[in-house]
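K.L.:
Below are the sequence and a predicted model; questions follow.
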Amino acid sequence: MSDLSGGPSLPQERRVVTAIPGPKSQELAARKQRAVADGVGNVLPVYVKRAGGGVIEDVDGNSLIDFGSGIAVTSVGNSAEAVVRRATEQLADFTHTCFMVTPYESYVEVAEQLADLTPGDHDKKTALFNSGAEAVENAVKIARAYTGRQAVVVFDHGYHGRTNLTMALTSKSMPYKHGFGPFAPEVYRVPLAYPFRWLTGPDNCAEEAAAQAIDQITKQVGAANVAAIIIEPLLGEGGFIEPAKGFLPRIAEFAKENGIVFVADEIQSGFCRTGQWFACEDEGIVPDLITTAKGIAGGLPLAAVTGRAEIMDAAHAGGLGGTYGGNPVACAGALGAIETMRELDLNGKARRIEEVMKPRLRKMAEQYPVIGDIRGRGAMIAIELVRPGTKEPAADVTAALAKACHQAGLLILTTGTYGNVVRFLPPLVIGEDLLNEGLDILENALAELA
């Protein structure tokens, strides 16, 4: 049996029957060591057999509670019924033609859906790609073509990908950039309104950070030279940072005043993850361009740039595309994922996840002062761990906490510029019993570490 959220006949329960990882996973890890480049690491080397709903089942028969969703990808559940159905039908018809050679309807339909779902009632167009980094690179290309300018402005703690241009855009050196330079030129980084770490406190954060960022752009780059400002409305790899309220609107206003293309990178935060279709909606931001990937297609590789038609049309014919961009099977998966999001009201489910998680995390913070901050929205929530009584990052405690949770059968992910943030990205279809059991495991692990 299966439902819209996927996971055919997969019991929604935690089950730990071996060490984590178990013997079969260890055998596969040995094969991986011989065959796969060392640069491709694993958070938790349990090898997956099945996944669905809120669990991941490994080859040893362990069933882990999933608080990761493949890094915010399987928001609709793994192997969601509509994704599988539509992708399977497409597989039987054809797997590839290349949209730039002989096109097909599903690409157009995905573009139509994105025009409907993304913020703003202006005319919009879309181009489809394979990955988030590819979407960001193409957003830069489009912005440069439209403005005739070259400079790109990004923010402290931002993450935009691992390709050459997106490494330049990404803030954190290790592991994303270290040893891989030189990087693309004409990229400028300015301060972010990070409330927990703003020196004068959170109350002044938005106004001061926006003033500093705008001052740096104006003096060091020149607003007339900036093609695009790119920001994650709720930062991902930087530590699930919510920019202080008022910061994003001021930056968007500055961009509009100066003819700069404002790009919202919603690759991790999009598609119901924050309890809204897109995180930028929280403060009424209507970006010129929006980049999406991850949750768009239920686990199949797809990404998009969607934006104002006049901006999207600035690139010459043939200037955008790629052999696999908008692959028909991935497009079918995206249509199935969007169908599931609508039918199951996954925005509502994300908000309910926040209602369950945040009160429990606040109680843990009262008991365990290692939790310095709780932040995020919907099902994109994080805790930042510090030395009690300070804001000194506790990366070692964060790693130990993750390991303890993994051993107990809960998959959690760490993140953050300082490696001291635990992020929670459960599938939006997870049952509340599993959600609370996962929080029990987290609380027990905190107690043991304390």
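P.N.:
Nice, thanks for sending it over.
K.L.:
Going by C-alpha atoms from here, please, whenever you check contacts or count neighbours.
P.N.:
OK.
K.L.:
how about the residue most central in space within the chain, what does it touch?
P.N.:
Per CA atoms, centre = their mean, the C-alpha nearest to the average position across the chain is that of Gln268, at 1.5 Å. Counting by CA atoms under 8 Å, 6 or more residues apart in numbering, Gln268 touches 71-73, 236, 292-295.
K.L.:
Quick check: it vs Arg197, distance?
P.N.:
22 Å (CA to CA, to the nearest Å).
K.L.:
tally of neighbours for the residue nearest to Tyr418 when sequence neighbours are not counted?
P.N.:
Take Tyr418 and drop its neighbours on the chain: the residue closest to it by CA to CA, 6 or more residues apart in numbering is Pro393, 6.4 Å away. Using other CA atoms under 10 Å as the criterion, Pro393 is surrounded by 21 other residues.
K.L.:
Pro393 reaches Asn420, doesn't it?
P.N.:
Yes. With the criterion set as CA atoms under 8 Å, Pro393 and Asn420 qualify as a contacting pair; they are 5.7 Å apart.
K.L.:
shared neighbours, those two?
P.N.:
Common contact partners of Pro393 and Asn420 (CA under 8 Å, 6+ apart): 384-386.
K.L.:
take the one below as the second:
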Amino acid sequence: MSAIPQERRIVTAIPGPKSQELQARRLGAVAGGVGSVLPVFAARANGGIIEDVDGNRLIDFGSGIAVTSVGSSAEAVVRRASAQLADFTHTCFMVTPYEGYVEVCEQLAELTPGDHAKKSALFNSGAEAVENAVKIARAYTKRQAVVVFDHGYHGRTNLTMGMTAKNMPYKNGFGPFAPEIYRVPVAYGYRWPTGEENAGAEASAQAIDMIVKQIGAENVAAIIIEPVLGEGGFIEPAKGFLPAISKFATDNGIVFVADEIQSGFCRTGQWFACEDENVVPDLITTAKGIAGGLPLAAVTGRAEMMDAPHSGGLGGTYGGNPVACAAALGAIETMKELDLNARAKRIEEVMKARLAAIQEKYDIVGDIRGRGAMIAIELVKSGTKDSNPEATGALAKACHAEGLLVLTCGTYGNVLRFLPPLVIGEDLLNEGMDIIEAAFARV
């Protein structure tokens, strides 16, 4: 049984008095550069509910940005992490190793696409995984250039800021950035000038042409892409785009990296989003949903590539922390036992049907997209494709006031994204959709 009743409950204004007190303390102690979507302070969370310090219960359509896919206190995660806490919290895998790290790497080899020999290295965060994927690709190819895509997001470290497309809030004022990063077009179907049906072929041809002419394929170490672009607006590259880019990489000795940090681990209704078009990446980066809320990330890939860096060239004090590894094994156990891929597909079915009905009524819904429990709507000005960040912000605010946590994203700030925990009950899912529908009626 869930520790928290799986029902929405609003007992104060949102945020309530205790959250407001904590917010005042926060303003005195926490750096201003760290933002928050909703200044409601969590006390407990489980399943599809976040309970705040005032006793309000909010429906969670955010999952801590796609992290708590198995819920915020999944039984297997708590059980395994607690047992590990009692044994030891840390030795550093690079000093004295432990079985949990090896077991996570074995699971990653089994679960990730492709039947080639694979190895993994574990880190703390998505950005760290991406940086290390670049290091591995450079060590393997002896080349330097890195190719990324419009609307892509890869992290907040110096290298990954350079790889990220959006300036505000991720890059502004933080340069100079690492060199040898090149950006090419992505097949953004909804906004492709000649229509979605042409986007895959035309965008891949354009991207490849730019790589060949402007960089030289023989200089490219890695091509890195999110199979569903996350912060950029939950953009699914139009069909044919990913296979074409992957084939170009293979044909030219370039390491093809799938950044599955937001889209991995059942989020899209498959273990990994790149499986949708049978794309087998050379390297795959994971984090977020991997460990039920504990900080863990990985690079998994072809054994010969993973072995290219010299001994000691990969690592980090906390990378693959034993408690985080135990949590990951608990999260993977939960995903398998509850068949969370099937649950994600059911969430898509429910949400897309409800969103289509909203789109019928309101012409500011330009596009509904995404897969599994990674769904978004792009909001535009009536009768145009001009972005509508004002309506997006107003809708998010209206949902928050009613006790539904939703997030926004997109290069133009005009996308409402939905990332419910994969374990959310269907009643809560529908209640959340009711709130979204009512918010449209109001806004």
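P.N.:
Good, I have the coordinates. Computed from a predicted model, the values in this text were never measured in an experiment.
K.L.:
Pull up the aligned stretch in structure 2 for stretch 163-173 of structure 1.
P.N.:
The counterpart of stretch 163-173 of structure 1 in structure 2, using TM-score structural alignment, spans residues 157-167.
K.L.:
what comes up buried for that stretch?
P.N.:
Residues of stretch 157-167 of structure 2 classed as buried by neighbour count (16 or more other CA atoms under 10 Å): 157-166.
K.L.:
Distance of Glu392 of structure 1 relative to Tyr418 of structure 1?
P.N.:
Counting by CA to CA, the gap between Glu392 of structure 1 and Tyr418 of structure 1 amounts to 9 Å.
K.L.:
neighbour count winner among the two?
P.N.:
The residue with the greater number of neighbours, taking Glu392 of structure 1 and Tyr418 and applying other CA under 10 Å, is Tyr418; the counts read 16 against 13.
K.L.:
Can you tell me the residue that sits opposite the more buried one in structure 2?
P.N.:
Match for Tyr418 of structure 1 (TM-score structural alignment): Tyr412.
K.L.:
separation between its match and Lys166 of structure 2?
P.N.:
In this structure, Tyr412 of structure 2 and Lys166 of structure 2 are 9 Å apart, going by CA to CA.
K.L.:
now swap in Thr89 of structure 2 and tell me
P.N.:
Shown here: Thr89 of structure 2 relative to Lys166 of structure 2, a distance of 37 Å by CA to CA.
K.L.:
now Tyr188 of structure 2
P.N.:
When Tyr188 of structure 2 is compared with Lys166 of structure 2 (using CA to CA), they lie 15 Å apart.
K.L.:
try Cys325 of structure 2
P.N.:
As it turns out, when the distance is counted by CA to CA, Cys325 of structure 2 lies 32 Å from Lys166 of structure 2.
K.L.:
same question, Ser69 of structure 2
P.N.:
Using CA to CA, one obtains 26 Å as the distance from Ser69 of structure 2 to Lys166 of structure 2.
K.L.:
swap in Thr411 of structure 2?
P.N.:
6 Å.
K.L.:
Pull up the overlap in contacts between the two.
P.N.:
Going by CA under 8 Å, 6+ apart, residues that sit against Thr411 of structure 2 and also against Lys166 are 151, 232.
K.L.:
Going along the chain, name the helices of the stretch 251-400 of structure 1.
P.N.:
Using DSSP state H, counting those that start in this stretch, the helices of the stretch 251-400 of structure 1 run over residues 309-312, 328-343, 346-367, 395-407.
K.L.:
The residue nearest to Tyr418 of structure 1 -> structure 2?
P.N.:
For Pro393 of structure 1, the aligned residue in structure 2 is Ser387 (criterion: TM-score structural alignment).
K.L.:
What span of structure 2 is stretch 79-95 of structure 1 aligned with?
P.N.:
Following TM-score structural alignment, the partner segment of stretch 79-95 of structure 1 in structure 2 covers residues 73-89.
K.L.:
Stretch 262-273 of structure 1 corresponds to what range in structure 2?
P.N.:
Using TM-score structural alignment, the partner range for stretch 262-273 of structure 1 is residues 256-267.
K.L.:
let me redo that: stretch 199-216 of structure 1
P.N.:
Counterpart in structure 2 of stretch 199-216 of structure 1, with TM-score structural alignment as the criterion, is residues 193-210.
K.L.:
With respect to burial, which of the helices of the stretch 251-400 of structure 1 scores highest?
P.N.:
Per residue and on average, the most neighbours among those fall to helix 328-343, with a mean of 24 (mean count of other CA atoms under 10 Å).
K.L.:
hmm, who's touching it?
P.N.:
Helix 328-343 of structure 1 is touched from outside by 4-5, 76, 80-88, 90-91, 94-96, 104, 106-107, 109-110, 271-272, 296-298, 300-302, 346-347, with contacts defined as CA under 8 Å, 6+ apart.
K.L.:
again, 6 Å this time
P.N.:
Among residues not part of helix 328-343 of structure 1, those counted as contacts by CA atoms under 6 Å, 6 or more residues apart in numbering are 82-83, 86-87, 90, 106-107, 296-298, 300.
K.L.:
between that helix and helix 346-367, how many degrees?
P.N.:
Inter-element angle recorded for helix 328-343 of structure 1 and helix 346-367: 70 degrees (by axes from the mean of the first three to the mean of the last three CA atoms, to 10 degrees).
K.L.:
With structure 2 overlaid, how far apart is helix 328-343 of structure 1 on average?
P.N.:
Between helix 328-343 of structure 1 and the aligned residues of structure 2, the post-superposition mean distance stands at 0.2 Å (mean CA distance after the TM-score superposition for structure 1).
K.L.:
Quick check: which of the helices of the stretch 251-400 of structure 1 is nearest to Ala210 of structure 1?
P.N.:
Shortest separation from Ala210 of structure 1 across those is recorded for helix 309-312, at 25.3 Å, computed as CA to CA.
K.L.:
Output the residue interval of structure 2 matched by that closest one.
P.N.:
Structural correspondence for helix 309-312 of structure 1: residues 303-306 of structure 2, per TM-score structural alignment.
K.L.:
same deal with stretch 54-67 of structure 1?
P.N.:
When stretch 54-67 of structure 1 is aligned against structure 2 using TM-score structural alignment, it corresponds to residues 48-61.
K.L.:
What are the buried residues along the matching stretch?
P.N.:
Neighbour counts over stretch 48-61 of structure 2 (16+ other CA under 10 Å) mark 48-61 as buried.
K.L.:
Just say helix, strand or coil for Val40 of structure 1.
P.N.:
coil (DSSP: H, G, I helix; E, B strand; the rest coil).
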